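K.L.:
sequence? don't have it. structure:
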């Protein structure tokens, strides 16, 4: 009895401000169901205060929806911040018992899911009366040809709209969807700043939409497709605020893409494009001209060319195209070329360098570190990355090497990220041998190594590779046992930086002892050990300090913890 009274007392003693924060995480229907008529204070808070309600209709029965409209929505319409409808039948039933009008003075966000095309226009007319509607997310279902022109035209008249997402849920080809919205004389432009076009759109239709949104600064287009001859109408457009474009599925040829970008991209800062239909997109010099002449403010460029069969392209052509992306123009911008290989499927991408390494002071840098001739650590950005996820089978190892040897030799890869779950250790060695420009290596899913692992591989190949490679930074994604360390320590004689990801309950002392003892003879260049530890704490740091001091493993060193990272460095 005493515990129960204490619990009620604690809830009652919470301030109104804290209760408002709790209410902000709850659905408005749940707030009324839980706290209505509980006591005078809570009744006052939910009926007389200015608390905003977020209402979400999921699987309400008709009677539940009617009750919600009568007891929650209508009496508190001036408190409602958002309405979210999951299903067309809910929407139809709701508007039979409640009308959205200008009395919903605080309503800022509306989500209409799976709404019938026959209801969209009438619903939008209701929404036009809302003075503070900032966000509209709508998905439309239909089974026949229809025209989106009127829908977009009404959306553009919503007086305060900042965010708009329109999706189509269709059971037929979207090619039959029409969009044509010519500008009228003295027409008032839309206030939309962030727009998601979650349906197929041609460049001409997209331009028809964009000419109504001069304040737009973010544009996401799901599919840009050329399904009709390009219009001869040279429509002028001014989008001086547009800084972000993402096209998730670009199916137009590069000539058409260039035409579109030249019209809209003068202020663009971020461009993301995924495309796999036109080899002209692999022309780095053409991209360079487009960016320098028409997108001079571009800061972030992400281009993805998803997987295709390697045999579909001539090797010599690929070598030439890929090497263009490691020229000074791309390197100076910090845009990295990446080639991915999974069996015989390859993918290609350009993206900003994202890998984070810790510098000698323990700070997180956006670039790795390289030791120069003066023995100082300086930033280094890899020009090209190779990511290998696997090969078909052990029997096909030689075939895998033969297939991709020309690419490995021709392209100056500086970073290798390899998943050894499907790549045998001996193949890892052979791949490294073919990549003389490697500066860094990341290994994941490394197999358990037998104590006599050196006798189970080609020793001449191993020793030749260990002598010739110049890998300076190594990342072992997850250590299972010490022999994995031995393999990498012996393989990478020039290692300066070693990152090891450790499990939550792993004993760090044997790992650090083993690495530091090997450093004296086998890896004299190593000066930084980075342990990534789940739930790292200061006790771990203290124990490692005690180990180093007691066993005199290092003379001059520093050690610090940054979150789950323990950084040990020495001279």
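P.N.:
Right, received. Where do you want to start? In this text the structure is predicted, and so the values were computed from the model without any measurement.
K.L.:
From now on I want contacts and neighbour counts done on CA atoms only, so please keep to that.
P.N.:
OK.
K.L.:
a helix runs through residue 483, doesn't it?
P.N.:
Yes: inclusion of residue 483 in a helix is indicated when DSSP: H, G, I helix; E, B strand; the rest coil is applied.
K.L.:
State the three-state secondary structure for the residue lying closest to it once chain neighbours are set aside.
P.N.:
In this structure, residue 483 finds its nearest non-sequential neighbour in residue 449, 5.6 Å apart by CA to CA, 6 or more residues apart in numbering. Put simply, residue 449 is coil when judged by three-state DSSP.
K.L.:
What spatial separation is found between residue 449 and residue 282?
P.N.:
Residue 449 sits 40 Å away from residue 282, going by CA to CA, to the nearest Å.
K.L.:
ok, and here's another one to check against it:
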């Protein structure tokens, strides 16, 4: 299936084998025409078919042969300009080369357009493998779909729709009868559309291996749809029905012996309903992704998940859970009483599935997923976490933090997160973080070991209050942060403040340094370390896009002459400069 996906991607190569791009040996290339045909075909794979014909047709005999060759497969994007005029004039020359069309992306095809007439007139599109239709009128869509059964190589079909009048039953009935389709996705933002199919017979089975139902679909409807897809390997669907008990929705057995990947977005179901659905899904899942906004706090019960996975999904290799909840001063959320750090038993550590949390505005997402290396684990010679390290791997990511009333909301959010897991790593994704907000957050998360922020602001929306300055002084002696990453530095004062806020810092990484002189930047930091007799900070990394070996030698010479350090190593890895000392 992965090979099929690669070959059907609009932005990727259409050839199944890697082409040899080398020209003839000892041949001097002095003009574009000296390039080989193979190289031109490789270049064309990154261009739209209309652009290719517009740029290269009628240039000379050689390019005309290239454009007419059966080796050239075209990818077409048929869409409207902001002015409302179509770009179809680019595709007029392609009418005689329909056998070269490999994939089509069409936005709002209409009756009378070349795209529509190509299907309704039965024109030859015998090499078309991928088709994407967006915002299609229902009558036009049905007319096009009726012709798809005549395409011998249509492996991938995506439909993005926003019309209330569409009949999904007719759509699915046609799609599920296509003879060679491997990938099918239907996406719409219209809620509660129904698919009313009967159970498939043996004669109605199709070849679909990857199915994405990106619209509301009940468990009963899913049972009917998947009865047509015995070859299904990957399934993604969403269920938006709100129910009060198990009797409100019928859950039928689903037999999919080839299914290995399952992704579900279910906003209201209780854990009991989800468990019943999985118990009736006869497959050998290796990958499960589940997202919910249910108020059922049982989804954060790690022990129940352990029993559930061992009982129903013993072959599971990858697991991702996202439990989303909205929290503010007025919203009452379910109380979590299971105690923190439940997801760190041997069951979770052996599988390297860890718990994390994300806060975006008023929303908190509790996440369980496979462990991914942190930014500070890409330090040269840095070893990956041991099992003991996994127990302290929980990260909190903050986005859209309001600085106007940060005290109250941040307190609520952090207390909620800490009720489920202790936080050891913090990442703030906002473009700027007010230093007062950062101080408040660090105070609430006393076990932090690493900190990553985009940039700091000292005076927006306000200056530090006397209380915040007092907090800064009080937490400086208790802060446990040892690794800090400042992605964008405007002034050296930001680094100084972080060194004050995190006195036990061992490693400091600075990204963009805003055109500050590199020598001056490094000298100031090392002088401050020496002046304050800092015995902890022993490693620096800063990103310099223009870094080169000559710069390394210059910095090394400066450190030696000014005796800023005695025993140190300075090296360049790509665009990063690393400095370590004892």
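P.N.:
Structure's in. What do you need? Everything numeric here is computed off the predicted structure, so don't read it as measured data.
K.L.:
Pull the contacting residues for the residue nearest to residue 483 of the first structure.
P.N.:
481, 483, 484 (CA atoms under 8 Å, 6 or more residues apart in numbering).
K.L.:
do residue 499 of the second structure as well
P.N.:
Contacts of residue 499 of the second structure (CA under 8 Å, 6+ apart): residue 505.
K.L.:
which position in the first structure aligns with it?
P.N.:
By TM-score structural alignment, residue 499 of the second structure lines up with residue 489 in the first structure.
K.L.:
Repeat that for residue 185 of the second structure.
P.N.:
Under TM-score structural alignment, residue 185 of the second structure pairs with residue 165 in the first structure.
K.L.:
Where does that match fall, secondary structure wise?
P.N.:
strand 163-170 (DSSP states H and E).
K.L.:
Now the buried members of the contacts of residue 449 of the first structure.
P.N.:
Buried residues within those, counting neighbours by 16 or more other CA atoms under 10 Å: 483, 484.
K.L.:
Format the contacts of residue 449 of the first structure as a markdown table; extra columns: distance to residue 274 of the first structure.
P.N.:
Formatted as a markdown table, the contacts of residue 449 of the first structure follow (distance: CA to CA, whole Å):
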| residue | distance to residue 274 of the first structure |
| --- | --- |
| 481 | 40 |
| 483 | 41 |
| 484 | 37 |
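K.L.:
average offset between the helix or strand that contains residue 17 of the first structure and the second structure?
P.N.:
In this assignment (DSSP H and E), residue 17 of the first structure forms part of helix 16-23. Taken over the aligned residues, the distance from helix 16-23 of the first structure to the second structure averages 2.0 Å (mean CA distance after the TM-score superposition for the first structure).
K.L.:
number of nearby residues for the residue lying closest to residue 255 of the second structure once chain neighbours are set aside?
P.N.:
Spatially, and ignoring its direct neighbours in sequence, residue 255 of the second structure is nearest to residue 282 (4.9 Å; CA to CA, 6+ apart). Residues contacting residue 282 of the second structure under the criterion other CA atoms under 10 Å number 15.
K.L.:
do you know how far residue 16 of the first structure is from residue 37 of the first structure?
P.N.:
From residue 16 of the first structure to residue 37 of the first structure the distance is 17 Å (CA to CA).
K.L.:
ok, now residue 175 of the first structure?
P.N.:
Residue 175 of the first structure is 54 Å from residue 37 of the first structure, by CA to CA.
K.L.:
And residue 523 of the first structure, by the same measure?
P.N.:
From residue 523 of the first structure to residue 37 of the first structure the distance is 73 Å (CA to CA).
K.L.:
What are the boundaries of the helices in the stretch 51-200 of the second structure?
P.N.:
61-68, 114-120, 138-147, 168-175 (DSSP state H, counting those that start in this stretch).
K.L.:
meant to ask about the stretch 251-400 of the second structure, not that
P.N.:
Going by DSSP H, counting those that start in this stretch, the stretch 251-400 of the second structure shows helices at 271-279, 302-312, 346-351, 387-390.
K.L.:
Would you reformat those as CSV and include mean neighbour count and distance to residue 170 of the second structure?
P.N.:
Shown next, in CSV, are the helices of the stretch 251-400 of the second structure (neighbours: other CA atoms under 10 Å; distance: least, CA to CA, whole Å):
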stretch, mean neighbour count, distance to residue 170 of the second structure
helix 271-279, 16, 26
helix 302-312, 15, 35
helix 346-351, 15, 44
helix 387-390, 13, 50
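K.L.:
Ok, which of these comes nearest residue 200 of the second structure?
P.N.:
For the helices of the stretch 251-400 of the second structure, proximity to residue 200 of the second structure was assessed by CA to CA; helix 271-279 is nearest, at 20.0 Å.
K.L.:
post-alignment, the closest one versus the first structure, mean distance?
P.N.:
Mean for helix 271-279 of the second structure is 2.3 Å (mean CA distance after the TM-score superposition for the first structure).
K.L.:
Can you check which part of the first structure that helix sits on?
P.N.:
By TM-score structural alignment, helix 271-279 of the second structure lines up with residues 254-262 in the first structure.
K.L.:
Touching the matching stretch from outside, list them.
P.N.:
By CA under 8 Å, 6+ apart, stretch 254-262 of the first structure touches 203, 278, 280, 281, 290, 294.
K.L.:
any idea which of those residues is the one closest to residue 434 of the first structure?
P.N.:
Nearest to residue 434 of the first structure among these, with distances taken as CA to CA, is residue 281, at 27.6 Å.
K.L.:
counterpart of residue 28 of the first structure in the second structure?
P.N.:
Going residue by residue (TM-score structural alignment), residue 28 of the first structure aligns to residue 49.
K.L.:
burial count for its match?
P.N.:
Residue 49 of the second structure, neighbours per other CA under 10 Å, totals 25.
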